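>>> no FASTA, just this:
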């Protein structure tokens, strides 16, 4: 089995390598190719990756290349984890929206739209190269904004499934609180990528006892603290929202905070410098503890599970993924991309039924889906007017003065990445 990781020079990659190594019985890899245009980073990450495999006794071969076509040739699956423009572009996404009093974040709001506009054309080009190399290869997308990028891939006819680590993070957290194995915890996870709620936490499967009320009663304070929301909000809703919902439920508070501290991108950039220095140490043969602060917790385990199911039918039969709605949420079009539990096998991902949603959640999902429709149109076809309409439709913007100003800012800061400018 051959896998390729596009964006393999990311400082995330040792997390992925560690998972591939530990879980090699679930996903036996004979060849792993790390693909990245940044040859210097690729050498450092590739060297550490080989040492991790060697230490853990993995027999697979790891190679590196900056040539996408060579890297994906013959691959059974390709994982996408790229960041067009790097942390410098992310830093812009997280700062210029604040000038209009709107949240600055890499996947939400105006910054998220900027990332989509930069990313979708690049991902589609890579996907076409994958299709030419092997039309049967699966594409697993971990590249943000995952919902929009996955929809672009599916709409273009690619064999693609989107992946996020939010659900597996909650699963692991709840399992620890309940003192059970993570595999025993089934989440009623529903929404869009980075716009999800846990409506139930069931033991043993979808028909098991719902322990969410108990979790909220016994651990509501710690859960609320992690989400940086008042405990009363969780109690009143009776659900656990993803931490991205704070941008919606406490938007103005978040904006005030973001204006008073360095961007997350600046923090990550500094962290990446330290990590790359560590990766260059020839004695390092495991992922360093600092990597846990970089983000992407449990990403490797989710990726292995998904790839194993798609390629061999050997992973968990039900997983949280991003895929076509296909009637699951009746208020959305079939070709909207949602994030829910799905049955996953070698034929792809099929969403499981979802019970009727409260208008509080359905309304926001519908609103953000409308924005994502317009965002994808802007990413595919360009044009200032399309960018403006997407921003105007976003529930965190929604005023024409803001949308006009943010459109100008977005184009000015991303000119080098927008072919239509």
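The structure has been received and is ready for your questions. Bear in mind that the values here come from a model prediction, so they are computed numbers and not experimental data.

>>> from here on, just use CA atoms for contacts and neighbour counts.
Will do.

>>> show me the helices in the stretch 151-300 of the chain, by range?
In the stretch 151-300 of the chain, the helices defined using DSSP state H, counting those that start in this stretch lie at 166-178, 212-227, 231-237, 246-249, 251-258, 264-279, 299-312.

>>> out of the ones you listed, which one sits most buried?
Most buried of these by mean neighbour count (mean count of other Cα atoms under 10 Å) is helix 299-312; its value is a mean of 23.

>>> can you put the helices of the stretch 151-300 of the chain in JSON lines and add distance to residue 332?
Below are those laid out as JSON lines (distance: least, Cα to Cα, whole Å):
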{"stretch": "helix 166-178", "distance to residue 332": "22"}
{"stretch": "helix 212-227", "distance to residue 332": "27"}
{"stretch": "helix 231-237", "distance to residue 332": "23"}
{"stretch": "helix 246-249", "distance to residue 332": "20"}
{"stretch": "helix 251-258", "distance to residue 332": "25"}
{"stretch": "helix 264-279", "distance to residue 332": "33"}
{"stretch": "helix 299-312", "distance to residue 332": "25"}
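
>>> those helices: which one's closest to residue 407?
Proximity to residue 407 (Cα to Cα) singles out helix 251-258 among the helices of the stretch 151-300 of the chain, at 18.8 Å.

>>> most centrally placed residue in the protein?
In the chain, the residue lying closest to the centroid (Cα atoms, centre = their mean) is residue 164, at 3.9 Å.

>>> report how many residues lie close to the residue lying closest to it once chain neighbours are set aside.
In space, and not counting its chain neighbours, residue 164 is closest to residue 142: 6.3 Å by Cα to Cα, 6 or more residues apart in numbering. Neighbours of residue 142 under the rule other Cα atoms under 10 Å: 22.

>>> then this one, side by side with the first:
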């Protein structure tokens, strides 16, 4: 089995490699190819990756290359984890929206749109080259904004599934609170990427006992602290929102916070410099503890599980993925991309049935889906007016003065990445 990671020079990659090494019985990789245009980073990450495999007794071969076509040639699965513009672009995404009193974040709001505009054309080009190399290859997208990027891939006819680590993070935290094995925790996880709620926590499978009420009653303070929302709100909703819902439920509070502290991009850039220095140490043969602060917790386990299921070698029978709606949420178009539990196999994901949702959730899901449709249109066809329409549609923006000012800032800060600007 050959698996290729595009963006293999990322400081995330040792987390992924560690999972490939530990879970080699689930996903027996013979060749792992790390592709990245940044040759200096790739050399450091690739060296550590080989040492991790050696330490854990993995016999697979690790190849590093800056040649995308060579890297994806013959790959059974290609995992995308790229960041167009790097941390410098992310820094801008997190700061200029604040000038208009809007959340500055790399996956939602105006910053998320900027990232989508930079990313979608690049990902579609990569996907076409993957298709030419192996039409049956699966593309696993971990590149944000996952929902919009996955929708672009599926609309273009690619064999693609979107992946996020929010659900597996909840699964592991809930399992610890409930003193049970993670595999016993089945989430009723529903929504869009970075706009999801846990509407049930069932033990043993999708038909098991729902222990969410007990979880909130006995561990409400811990859960509320984790998502950074008040416990009374969670009890009122009767669900657990992902921490990304804080941008919606506490928008002004978040803006005040973001204006008084360094951006997350600045923090991550500093961490990356430290991590890359560590990766250059020939004695280091395991992922360093600092990597846990970089983000992406349990990313490797989720990626292994998904790739194994798609390639027919195993994996969990049910997984949370980003895939086509196809009637799962009847208030959305069939071609919308949703994030739900699905049965995953070699033919792709089949979403499980979702019970009727409270209008409090369906309204926001429908609103953001409309934004994502407009965002994808802007990413594919360009133009200031399309960018403005997407921003005006986003519930975190919504006012024409903000949308107009943010459009000008977005274009000014991203001109080098926008072919039409």
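Great, that's in hand. Since we're looking at a predicted model, the values are computed, not measured.

>>> TM-score of the superposed pair?
Overlay of the two chains. TM-score (TM-score structural alignment, normalised by the length of structure 1): 1.00; 421 aligned residues with a Cα RMSD of 0.5 Å.

>>> now the strands: where do they sit in structure 2?
Assignment of strands within structure 2 using DSSP state E yields the ranges 2-6, 31-35, 61-65, 77-80, 138-141, 160-162, 185-192, 195-203, 209-210, 240-241, 318-324, 337-345, 348-351.

>>> of all the helices of the stretch 151-300 of structure 1, which one is nearest residue 106 of structure 1?
helix 264-279 (8.8 Å).

>>> ok, residues contacting that closest one?
By Cα atoms under 8 Å, 6 or more residues apart in numbering, the residues outside helix 264-279 of structure 1 that reach it are 11, 41, 44-45, 47-48, 87-88, 90-91, 94, 284, 288, 290-291, 294.

>>> at 6 Å instead, please
The contact list for helix 264-279 of structure 1, computed with Cα atoms under 6 Å, 6 or more residues apart in numbering, reads 44, 48, 87, 90, 91.

>>> same question, stretch 398-414 of structure 1
So stretch 398-414 of structure 1 is in contact with 388, 391, 392, going by Cα under 6 Å, 6+ apart.

>>> of these, which is the nearest to residue 262 of structure 1?
Among the contacts of stretch 398-414 of structure 1, and counting by Cα to Cα, the member closest to residue 262 of structure 1 is residue 391, at 24.6 Å.

>>> ok, now which ones touch that closest one?
With contact taken as Cα under 6 Å, 6+ apart, residue 391 of structure 1 is in contact with residue 403.

>>> what's the mean distance for the longest helix along structure 1 versus structure 2?
Ranked by residue count and defined by DSSP state H, the top helix of structure 1 is helix 109-133. Following the fit onto structure 2, the mean deviation recorded for helix 109-133 of structure 1 is 0.2 Å by mean Cα distance after the TM-score superposition for structure 1.

>>> how close does residue 278 of structure 1 get to residue 15 of structure 1?
As judged by Cα to Cα, to the nearest Å, residue 278 of structure 1 and residue 15 of structure 1 stand 14 Å apart.

>>> before we move on, the earlier item: any chance of the contacts of helix 264-279 of structure 1 in JSON lines, plus neighbour count and distance to residue 300 of structure 1?
Below are the contacts of helix 264-279 of structure 1 laid out as JSON lines (neighbours: other Cα atoms under 10 Å; distance: Cα to Cα, whole Å):
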{"residue": "44", "neighbour count": "20", "distance to residue 300 of structure 1": "19"}
{"residue": "48", "neighbour count": "26", "distance to residue 300 of structure 1": "16"}
{"residue": "87", "neighbour count": "18", "distance to residue 300 of structure 1": "21"}
{"residue": "90", "neighbour count": "25", "distance to residue 300 of structure 1": "23"}
{"residue": "91", "neighbour count": "23", "distance to residue 300 of structure 1": "25"}
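
>>> switch those over to TSV; also include distance to residue 212 of structure 1.
Putting those into TSV (distance: Cα to Cα, whole Å) gives the following:
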residue	distance to residue 212 of structure 1
44	43
48	40
87	37
90	35
91	37
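
>>> looking at the residues you listed, spot the one nearest residue 176 of structure 1.
Nearest to residue 176 of structure 1 out of the contacts of helix 264-279 of structure 1 is residue 48 (Cα to Cα; 30.2 Å).

>>> could you pull up the contacting residues of the closest one?
Residue 48 of structure 1 neighbours (Cα under 6 Å, 6+ apart): residue 279.
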